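>>> Provided below for reference: sequence and predicted model.
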Amino acid sequence: MTTIAFIGLGIMGSPMSVNLVRAGHTVTGYNRTPDKTAPLVEAGGRAASTIAEAVVDAEVVAVMVPDSPDVRDVLTGIDGVFNHAKPGALIIDFSTIRPDVTAELAGAARARGLRPLDAPVSGGEAGARNATLSIMVGGEETDFQAARPVFDAVGKTVVHVGPSGSGQTVKAANQLIVAANLQALAEAVVFLEAHGVDLDAALDVLAGGLAGSAVLAQKRANMVTRSFEPGFRLALHDKDLGIVTSAAREAGVALPSAALVAQLVAAANAAGDGALDHSALLRGVERLSGRLRE
């Protein structure tokens, strides 16, 4: 049993915190919107009114918030983790943020006697609920091993990929691949429908060949039924592709497909689809084709 503070109880953080309770850990959660602590409390966890209250006795501090500025605020604010966590605590950032910000914050954490790990996840809301997330972890090997009970309670595929910032770099690559697959699937759906093909039959046969993918398996129903209840919001994917293109420029590498997909995702977000699931990229293709169903 580990005493865990969980900061950020949104679409992903809430079910992850509940799974940690179910695994036998003692979990105290904090969220800026207090009512989002309800599922954790119902599962047997506890709600804190401040970050300081949540982290003061924690052996592990888990963070799952939207973007780099949010992580910085949670960690470095006056009421934040760095000022109130006890020395030796593991700081696990499950958020998806810029690799350079992660490396900077990791250095600041170590200077305070804390043990930082960047551990962004893939698998969406379903993966969070079912504890089947894929977790890519950056940081010290010894800290990674110490955190394994936490990772194993929320994920299925857990891999240490290198020093601090490496987890975020791998997650950026993941988000590029997922977005490119979503865009290709969206274009295929619009193409098939335009030719009057039996869409379900076509997707069945595509799924059985080289075109098959986890994206096709998990997102085809969203596109076929035009149901875009967010499992992962398109606005967040827009943010993630900004990380990809920025990091690519810093590394001096050309990612032409990434640049194009990033623009298509940004356009869908700007058109008002940001609160929808990222499978709503279909609406962007329909919009360009004059086929958008409102």
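Structure's in. What do you need?
>>> Only C-alpha atoms from now on, for both contacts and neighbour counts.
Noted.
>>> hmm, who's touching stretch 141-159?
16, 19-20, 23, 90, 115-117, 127-128, 130-137, 160 (C-alpha atoms under 8 Å, 6 or more residues apart in numbering).
>>> are any of the residues you listed buried, and which?
The neighbour count (16 or more other C-alpha atoms under 10 Å) marks 16, 19-20, 23, 90, 115-117, 127-128, 130-137, 160 as buried among these.
>>> Buried residues, the helix ranked longest in the chain. List them.
For the chain, the helix with the greatest residue count under DSSP state H is helix 166-194. For helix 166-194, burial by neighbour count (16+ other C-alpha under 10 Å) applies to 166-191.
>>> now stretch 208-220
For stretch 208-220, a neighbour-count test (16+ other C-alpha under 10 Å) marks 213, 215-216, 219-220 as buried.
>>> what's the closest of those residues to residue 96?
The closest of these to residue 96 turns out to be residue 215 (C-alpha to C-alpha; 19.2 Å).
>>> residues in contact with that closest one?
178, 181-182.
>>> hmm, who's touching stretch 107-121?
Taking C-alpha under 8 Å, 6+ apart as the rule, stretch 107-121 contacts 82, 86-96, 102, 106, 133-140, 143-144, 164-168, 171.
>>> Apart from its chain neighbours, what residue comes closest to residue 89?
Nearest-residue entry for residue 89: residue 59, 4.9 Å, with adjacent residues in sequence omitted and distances by C-alpha to C-alpha, 6 or more residues apart in numbering.
>>> putting a second one here so we can go through both:
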Amino acid sequence: MRRGTWYHVFYITNNCKRYQFMNFKIGIVGLGNMGESFSACLNKAFILKAYDISPEVREKKGKDLNIVGSLKELHQQSDVIMLSLPGSPQVERVVEDLLKMGVSGKTIIDLSTSYPISNQKLSEKVTEAGGRFLDAPVSGNKETAARGEVITMVGGEKGVFEELLPVFNHISSKVNYVGGPGQGNTMKIAIVYLSVMNTILSAELIPFMEKMGMDTSLYRDMVGGSGGNSKNFMNYSKRMIEHDFHRAYKIDLANKDLGYMQQLFADVGVEGILVDAGAAFLKRAVKEGLGNSDIAEMVRIKRNEYELED
């Protein structure tokens, strides 16, 4: 990527602030919910090319984005290549393909929630081939991504992070450099672990309190004023009580993310006290056909077990 001064022109839009950065040619791979939203935001500021492996997705998104027909074409037209993919298997395949094409002078940024040790290995390969690699997972959803308001945690070489900070600032309300290669996703999956386990506890306790004849809304209010309160509990307990299961974070993804935490504990050689129980509960939800449902719908498992009426 060409180094040097970046210039901007400032505009106001309904969503992202709009800048024009003259030195960044960005390609984004993966146009799912998050990738599409990142693209919409970045397209207001940069020379952007986008690619998805699905021809149907490319055709659908081609009305709003500058879509290219192949990864090779995106590679040829981009200095910075951002990946927004389901997980490490997909990230590894794309990066291996990019390595075959040549990454000298290019920067690869993995925005996905990926396995940290995989990110470390990919960073080594890309660096050895003359490129740069950052893992930069985000906390947020497709709406916050489209507004440029995700929270981004970045791992990799600090100088590369600082050079690309204008890009991260454009998609984020908060950006943190957290350490070396793989540390961005170490931070992310540790946050996800805490959040998912909290949600599992809610999915266990809300039906249990109902089974015990308690007012679940009163229980929620009492927790809200206690030391056991959390933003996660107040959000998901309300949705579970009201049976609001609009899809924001699929159980399949939670199962994948908690699996990364489980694997990381094992690979580092330490015991995860609760992770196995949490992973088993998520696998049970997937087995019972809830994989494509929002994580709040895990509450159905205990509701069915207790034979509670909807």
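Ah, there it is. Please read all numbers here as calculations on a predicted model, not as lab measurements.
>>> Which of the contacts of stretch 141-159 of structure 1 fall within helices?
Per DSSP H, the subset of those in helices is 16, 19-20, 127-128, 130.
>>> What separation is there between residue 128 of structure 2 and residue 101 of structure 2?
Taking C-alpha to C-alpha, to the nearest Å as the measure, residue 128 of structure 2 falls 14 Å from residue 101 of structure 2.
>>> er, residue 146 of structure 2 actually
In terms of C-alpha to C-alpha, residue 146 of structure 2 sits 30 Å off from residue 101 of structure 2.
>>> And those two? Which one has more around it.
Using other C-alpha atoms under 10 Å as the criterion, residue 146 of structure 2 and residue 101 rank with residue 146 on top: 23 against 13.
>>> What is the aligned counterpart of the more buried one in structure 1?
In structure 1, the residue paired with residue 146 of structure 2 according to TM-score structural alignment is residue 129.
>>> Residue 189 of structure 2 is in contact with residue 257, isn't it?
Yes: at 6.5 Å, residue 189 of structure 2 counts as touching residue 257 under the criterion of C-alpha atoms under 8 Å.
>>> How about the secondary structure of the residue of structure 2 positioned farthest from its centre?
Largest separation from the mean C-alpha position in structure 2: residue 213, at 38.4 Å (C-alpha atoms, centre = their mean). Look at residue 213 of structure 2: counting by DSSP: H, G, I helix; E, B strand; the rest coil, its state is coil.
>>> What residues of stretch 81-101 of structure 2 count as buried?
Quick answer for stretch 81-101 of structure 2 (16+ other C-alpha under 10 Å): 81-88, 90-92, 95, 98-99.
>>> before we move on, the earlier item: quick check: the match of residue 146 of structure 2 vs residue 81 of structure 1, distance?
Counting by C-alpha to C-alpha - residue 129 of structure 1 and residue 81 of structure 1 are separated by 26 Å.
>>> So which residues of the stretch 51-200 of structure 1 form strands?
For the stretch 51-200 of structure 1, the strands defined by DSSP state E, counting those that start in this stretch occupy 60-63, 90-93, 115-118, 121-122, 133-139, 155-162.
>>> The fifth one: average distance to aligned residues in structure 2?
Just to be clear, that refers to strand 133-139 of structure 1. By mean C-alpha distance after the TM-score superposition for structure 1, the fitted strand 133-139 of structure 1 averages 1.2 Å away from its aligned residues in structure 2.
>>> now that strand against strand 155-162, angle please.
20 degrees (axes from the mean of the first three to the mean of the last three C-alpha atoms, to 10 degrees).
>>> What helices and strands are in contact with strand 133-139 of structure 1?
strand 115-118, strand 121-122, strand 155-162, helix 166-194 (3 or more C-alpha pairs under 8 Å, 6 or more residues apart in numbering; DSSP states H and E).
>>> Skip the chain neighbours and tell me the closest residue to the aligned partner of residue 67 of structure 2 in structure 1.
Matched by TM-score structural alignment, residue 67 of structure 2 corresponds to residue 47 in structure 1. With C-alpha to C-alpha, 6+ apart as the criterion, residue 47 of structure 1 has its nearest non-adjacent residue at 5.0 Å, and that residue is residue 29.
>>> can you tell me how far the corresponding residue of structure 2 for that neighbour sits from residue 90 of structure 2?
Mapped onto structure 2 by TM-score structural alignment, residue 29 of structure 1 lines up with residue 50. According to C-alpha to C-alpha, residue 50 of structure 2 and residue 90 of structure 2 sit 16 Å apart.
>>> got it, and residue 284 of structure 2?
25 Å.
>>> Check residue 290 of structure 2 too.
23 Å.
>>> Kindly report the same for residue 138 of structure 2.
In terms of C-alpha to C-alpha, residue 138 of structure 2 sits 17 Å off from residue 90 of structure 2.
>>> now swap in residue 216 of structure 2 and tell me
41 Å.
>>> cool, residue 45 of structure 2 as well?
Residue 45 of structure 2 is 27 Å from residue 90 of structure 2, where distance means C-alpha to C-alpha.
>>> Check residue 139 of structure 2 too.
Counting by C-alpha to C-alpha - residue 139 of structure 2 and residue 90 of structure 2 are separated by 20 Å.
>>> How about residue 129 of structure 2?
20 Å.
>>> how big is the offset of the longest helix of structure 1 relative to structure 2?
Taken over the aligned residues, the distance from helix 166-194 of structure 1 to structure 2 averages 1.5 Å (mean C-alpha distance after the TM-score superposition for structure 1).
>>> after the strand or helix carrying the match of residue 29 of structure 1 comes which helix or strand?
Per DSSP states H and E: residue 50 of structure 2 is located in strand 47-51. Later in the chain than strand 47-51 of structure 2, the nearest helix or strand by DSSP H and E is helix 55-61.
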